[in-house]
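[1] generate a structure from the sequence data that follows.
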Amino acid sequence: MEIHVAAGTARGRTELAAYDAALADANLHNYNLVTVSSVVPAGASVRVVDEAPPLGPPGNRLTVVQARADATPADAHETERAVAGLGWATGPGPGLFYEATGADADVVRRTVEEGLADGRALREWEFTDEETLVAETDTSADAYTAAVVVAAYGESEPVA
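    Prediction:
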């Protein structure tokens, strides 16, 4: 199985519209996303892409791990950035994802790295590779903003 990791950012008139547009920026807006916690199946490869390739027909169910940061127009007075980060540690067997959100890219990246370190310490798996992808956008006083990083597991499947 190939897991595609893509990031997106956007603005919208509502929080959900901004999130949908950020998913569109990553080409993952036409699926019913089913979020799972954090384990990379053994044998899966994780690959960063500018945008996800077509993963099946619109409306299908797609398994994902996602980091999602939202900011309201009012937040723009308190914070300048919406930041989402997703990291993964993999090896010859299973691996881990860890997600974090916030307003500072360095803090989000550090939180992801610390979470992965703690997750690795809980398991007796071999980890040989680690990577992090961060998406960030300026907040706006006149629009909702969203940043997402999504790991899409393989192809989508019919909902019913």
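[2] alpha carbons only for contacts and neighbour counts from here, please
    Fine.
[3] what ranges do the strands span in the protein?
    Secondary structure of the chain (DSSP state E): strands at 2-12, 32-35, 39-40, 45-48, 61-71, 81-90, 95-102, 129-138, 144-153.
[4] wait, which of those is closest to Val159?
    Val159 lies closest, by Cα to Cα, to one member of the strands of the chain: strand 61-71, at 5.4 Å.
[5] one more to line up against the first:
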Amino acid sequence: MKIYVVTAVGKGLTRLSAFDRALQRMGVHNYNLILLSSIVPPQCEVIPVHKYNAPEGEYGHRLYVVKADIRSSERGQFIAAGLGWYQRKDGRGVFVEHTVLGYDKKTVVVEISRKIEDSVHDLCVFRHIHFNPKKVKKAIAVTGVEDKPACALAVAVYQAEGWRP
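    Predicted coordinates:
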């Protein structure tokens, strides 16, 4: 199975509409998101992409995802949402999701990166997975809050499933 990792930011008149704009920018706005925890099944390939290529005819389908999102309307804040992942040779592994807010962009990026790395480390140790810090992968969205509410969003898309009639 292929798992696609995508990040986006959005701005809107409300925090909710900023979230929807980020969903739209990443290509998953017409799905019902079903949240998963942190496990990557065996034989999976995790692929970072700029936008998820949603097939035609899946409007309203369930979309299984791991998600990190943060929203703010406080001018001057920087917000970040990120996913980290680690995989064994057979494809199985773990995802972690984190969010951070602060008033300095560089500090926010450093903090979310550290949290992702620390969490991936722990999840691997808890599962007796050999850990090499150089093999941790990350996808992070960062934005500043200015005149409109903002959202930073990171999603790992597993698969879509339709509804039974």
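[6] TM value for the aligned chains?
    The TM-score (TM-score structural alignment, normalised by the length of the first structure) is 0.90; 154 aligned residues with a Cα RMSD of 1.5 Å.
[7] in the second structure, what residues pair with the top helix by length along the first structure?
    In the first structure, assigned by DSSP state H, the helix with the most residues is helix 105-121. Helix 105-121 of the first structure lines up with residues 109-125 of the second structure when matched by TM-score structural alignment.
[8] flag every buried residue along that stretch.
    109, 111-113, 115-117, 119-121, 123-124 (16 or more other Cα atoms under 10 Å).
[9] before we move on, the earlier item: can you redo the strands of the first structure as CSV with distance to Ala21 of the first structure and mean neighbour count?
    Listed next are the strands of the first structure as CSV, based on distance: least, Cα to Cα, whole Å; neighbours: other Cα atoms under 10 Å:
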stretch, distance to Ala21 of the first structure, mean neighbour count
strand 2-12, 6, 24
strand 32-35, 14, 16
strand 39-40, 26, 19
strand 45-48, 19, 16
strand 61-71, 12, 23
strand 81-90, 14, 27
strand 95-102, 18, 24
strand 129-138, 13, 19
strand 144-153, 8, 29
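[10] can you tell which of those strands is closest to Ala24 of the first structure?
    strand 2-12 (7.4 Å).
[11] which residues are contacting the closest one?
    17-19, 21-26, 44-52, 133-137, 143-154 (Cα atoms under 8 Å, 6 or more residues apart in numbering).
[12] superposed on the second structure, where does it end up, distance-wise?
    Its matched residues in the second structure lie on average 0.5 Å from strand 2-12 of the first structure after superposition (mean Cα distance after the TM-score superposition for the first structure).
[13] next, the angle from that strand to strand 61-71.
    40 degrees (axes from the mean of the first three to the mean of the last three Cα atoms, to 10 degrees).
[14] quick one: strand 2-12 of the first structure aligns where in the second structure?
    On the second structure, the counterpart of strand 2-12 of the first structure by TM-score structural alignment is residues 2-12.
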